[in-house]
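**Q** sequence plus predicted model, see below.
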Amino acid sequence: MSEHDNTLLPELIRDLIKDRRASRRLKLLKYSFWGTGLLLVAGAVLVEHLQLDEADEAKQITAVIQVRGEIADGAEANAAALKKAIGRAFDDERAKAVVLKINSPGGSPVQAGQVFDEIKRQRGLHPKVPVYAVIEDLGASGAYYIAAAADEIVADKASLVGSIGVTAASFGFVDLMNRVGVERRAYTSGAHKAFLDPFQPKNPEETVFWNDVLKQTHQQFIQSVKTGRGDRLKDADHPELFSGLIWTGEQAKQLGLIDKLGDVDYVARDLVGATSQVDFTVKDNAFDRFAKRLGASAAQQVSMALGFSGVSLR
């Protein structure tokens, strides 16, 4: 064998070893590629599965709307904002139920009545979505008016519930004006246009008229409560039920003013079956609140300065 043959053989062996090593590396690369691909596919399937589970859970929510503070035009709890929130909550396909989270002393019968009517209207449009009212510390007067529209009312045993009545307050300054020697000059057209003027003596006829207005407003309140509560009122003819008295949650349950004792978490978990709570409350920013109050408060401040607070469910 020649010297050339002796050097060629080792080179062939080295080349063969290199080819085999390259082939093994290629196979390892292919296996790694396919393995990584399979892992990515498996991961994607797992993620999609988890996302579907989360999506399914997200489809079942308890829509919460807060009714806090005075119910009045320009206040946080005003009819326009509450009606908008109620509409959004009912229109959300994920909402399994709507919960009114109430902590309010009441307020305007007009604002409360509009919210009551909107709840009833939305319930007619969405018969499968129940409404729960949850009274926290206080659900009195106009706040209870709103709660009465719910399918069920829940409160804590120590919550204050009820105060189903109407009030309108003012002051009389006639004697004070006489003492300081100030003469009141008022020019009106219409015999009774100034019948709420605190600087004029009370007129018995006008007092009777105003009491009739309050009684009619009270009857509207009572009728709405009876419509909302129905047979759940244990004694609709109870002499004190609509007298303006306020009851603890425990007493209110005995009277049929509420259905159960509990809180929002209890309602979402045990009654609705959707623990995910989403707040639909419409909240104005600071500028909007200021602008609304600036417009609404001018007339209110003049009225209050004259000693008349207006009709209120409190």
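**A** Great, that's in hand.
**Q** make it CA atoms for all contacts and neighbour counts henceforth
**A** OK.
**Q** what's the straight distance from one end of stretch 239-256 to the other?
**A** 14 Å (CA to CA, to the nearest Å).
**Q** buried ones in it?
**A** Across stretch 239-256, burial judged by 16 or more other CA atoms under 10 Å covers 241-242, 244, 246-253, 255-256.
**Q** any idea how far that stretch is from the chain center?
**A** Centroid separation between stretch 239-256 and its chain, computed with CA atoms, centre = their mean, to the nearest Å, is 24 Å.
**Q** now swap in stretch 264-283 and tell me
**A** Relative to the chain's own centre, stretch 264-283 is displaced by 10 Å; criterion: CA atoms, centre = their mean.
**Q** and the strands in the stretch 1-150 of the chain, which stretches?
**A** Taking DSSP state E, counting those that start in this stretch, the strands of the stretch 1-150 of the chain run over residues 61-68, 95-104, 131-140.
**Q** so what secondary structure elements neighbour the first one?
**A** Contacting strand 61-68 under the criterion 3 or more CA pairs under 8 Å, 6 or more residues apart in numbering; DSSP states H and E are the following elements: helix 79-91, strand 95-104, strand 276-279.
**Q** go again with 10 Å.
**A** Contact partners of strand 61-68 among helices and strands, from 3 or more CA pairs under 10 Å, 6 or more residues apart in numbering; DSSP states H and E: helix 79-91, strand 95-104, strand 131-140, helix 142-147, helix 264-266, strand 276-279.
**Q** could you measure from Ala299 over to Glu93?
**A** Distance, Ala299 to Glu93, by CA to CA: 41 Å.
**Q** redo the strands of the stretch 1-150 of the chain as TSV? Include mean neighbour count.
**A** Formatted as TSV, the strands of the stretch 1-150 of the chain follow (neighbours: other CA atoms under 10 Å):
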stretch	mean neighbour count
strand 61-68	24
strand 95-104	24
strand 131-140	27
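**Q** among those strands, which is nearest His4?
**A** Among those, strand 61-68 comes nearest to His4, with 85.0 Å by CA to CA.
**Q** another structure for you, compare them:
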Amino acid sequence: MSRKDTLVSRIPKLGERVERKDVVSVVKLHGVITPQASPLSARGSINLAAVESALKRAFSHERLQAVALQINSPGGAPTQSGLVAERIRQLADEKGVPVLAFAEDVAASGGYWLACAADEIYAHRTSMVGSIGVISGSFGFAQLLERFGVERRLYTAGENKSRLDPFSPEKPEDVEWLRSMHSQLHEMFVDWVKQRRGARLRDSEDLFSGDIWLGAKAVELGLVDGLGNLRDVVEKRFPDAEITVAEPKKPLLARLGMASPAAAVLQALEHRAAWSRFGL
């Protein structure tokens, strides 16, 4: 049979029913979780606007058996973490399909928040998982301005409008306010993990300390359900299913690398620092 005849034989005949395979959709959630995409970040960014179309595609298949989240994120903005996780749960409940999360290099902080949107979580034995805590940082330039004779002029309406201004001396009451905000966010994070992981969590005083663990210890603590990679687990659980990937699209300016140079470089440094906390 010629190549032409072979190709023609594979074309469905009129009225012939085409058998469609079951599908497991994979959504790649890679990068720092941030409201804005970084045009200079090689590892991408995660936010609701960036992943919405990919999530819709992933959950839209007729013969959908499950959705797999491929997570590689050191965390980031808590609001975007919550928005993406809630959207995943909304679509999963609408379609009535299981969601499986797979931690790659790291699923920490907001990255673990995303993983908890899944019904089951798996990690590689070398994956870094956890970091259930809240962190923020800044710099103080008050003495630098004084050294160079620069006068700071700041005008506000509202006594707390200039909290934590980096060009003003740090105030104890501002630090206490920030710690209160951190405590509230931490409590929300802990509640989310407990809600999603339930009785699978082990009783450990370190569980919500902000610490991070490798895959096997994360299994022991109940943070993940088992060790394994996406392809092996999916092929075992859904042997007749076809794996399709729905990868978030980068904004046009990010794809072209066009943005404010100063802002882009600063954001790239912030993303690099987020990964560096985990040696990546």
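**A** That came through, no problem. All figures in this text were calculated on a predicted structure; none of them were measured in a lab.
**Q** would you convert the strands of the stretch 1-150 of structure 1 into JSON lines that also reports distance to Thr36 of structure 1?
**A** As requested, the strands of the stretch 1-150 of structure 1 are exported to JSON lines (distance: least, CA to CA, whole Å):
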{"stretch": "strand 61-68", "distance to Thr36 of structure 1": "38"}
{"stretch": "strand 95-104", "distance to Thr36 of structure 1": "41"}
{"stretch": "strand 131-140", "distance to Thr36 of structure 1": "51"}
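**Q** name the nearest residue to Asp211 of structure 2, sequence neighbours excluded.
**A** Spatially, and ignoring its direct neighbours in sequence, Asp211 of structure 2 is nearest to Ser131 (4.9 Å; CA to CA, 6 or more residues apart in numbering).
**Q** count of neighbours near the counterpart of that neighbour in structure 1?
**A** Counting by TM-score structural alignment, Ser131 of structure 2 corresponds to Ser163 in structure 1. Neighbours of Ser163 of structure 1 under the rule other CA atoms under 10 Å: 24.
**Q** next one: Ser163 of structure 1 from Val47 of structure 1, what distance?
**A** As judged by CA to CA, Ser163 of structure 1 and Val47 of structure 1 stand 53 Å apart.
**Q** picking that back up, so which of the helices and strands packed on strand 61-68 of structure 1 is nearest Gln220 of structure 1?
**A** Closest of these to Gln220 of structure 1 is helix 142-147, at 10.1 Å (criterion: CA to CA).
**Q** where in structure 2 does the closest one fall?
**A** The counterpart of helix 142-147 of structure 1 in structure 2, using TM-score structural alignment, spans residues 110-115.
**Q** what's the mean deviation for that stretch versus structure 1?
**A** After superposition onto structure 1, stretch 110-115 of structure 2 sits on average 0.5 Å from its aligned residues (mean CA distance after the TM-score superposition for structure 1).
**Q** okay, now the aligned residue in structure 1 for Phe141 of structure 2: neighbour count?
**A** Residue correspondence to structure 1 (TM-score structural alignment): Phe141 of structure 2 is matched to Phe173. Under the neighbour criterion other CA under 10 Å, Phe173 of structure 1 is assigned a count of 16.
**Q** again, but for the one 4 residues further on
**A** Counted by other CA under 10 Å, the residues lying close to Met177 of structure 1 total 14.
**Q** with the one 10 residues further on instead?
**A** The number of residues packed near Tyr187 of structure 1 is 7, by other CA under 10 Å.
**Q** tell me the secondary structure at the corresponding residue of structure 2 for it.
**A** Aligning on TM-score structural alignment places Tyr187 of structure 1 opposite Tyr155 in structure 2. Secondary structure state of Tyr155 of structure 2, per DSSP: H, G, I helix; E, B strand; the rest coil, is coil.
**Q** now Ala194 of structure 1, what's its secondary structure?
**A** Per three-state DSSP, Ala194 of structure 1 ends up coil.
**Q** what residues are up against it?
**A** For Ala194 of structure 1, the contact set (CA atoms under 10 Å, 6 or more residues apart in numbering) comprises 186-188, 200.
**Q** now do 8 Å
**A** Taking CA atoms under 8 Å, 6 or more residues apart in numbering, we find Ala194 of structure 1 in contact with Thr188.
**Q** re the thing from before, nearest to Pro10 of structure 1, of the helices and strands packed on strand 61-68 of structure 1?
**A** strand 276-279 (74.3 Å).
**Q** distance from the next helix or strand after that closest one to the middle of the chain?
**A** Next along the chain after strand 276-279 of structure 1, taking DSSP states H and E as the criterion, comes helix 286-305. Remark: helix 286-305 of structure 1 is offset 23 Å from the chain centroid, using CA atoms, centre = their mean.
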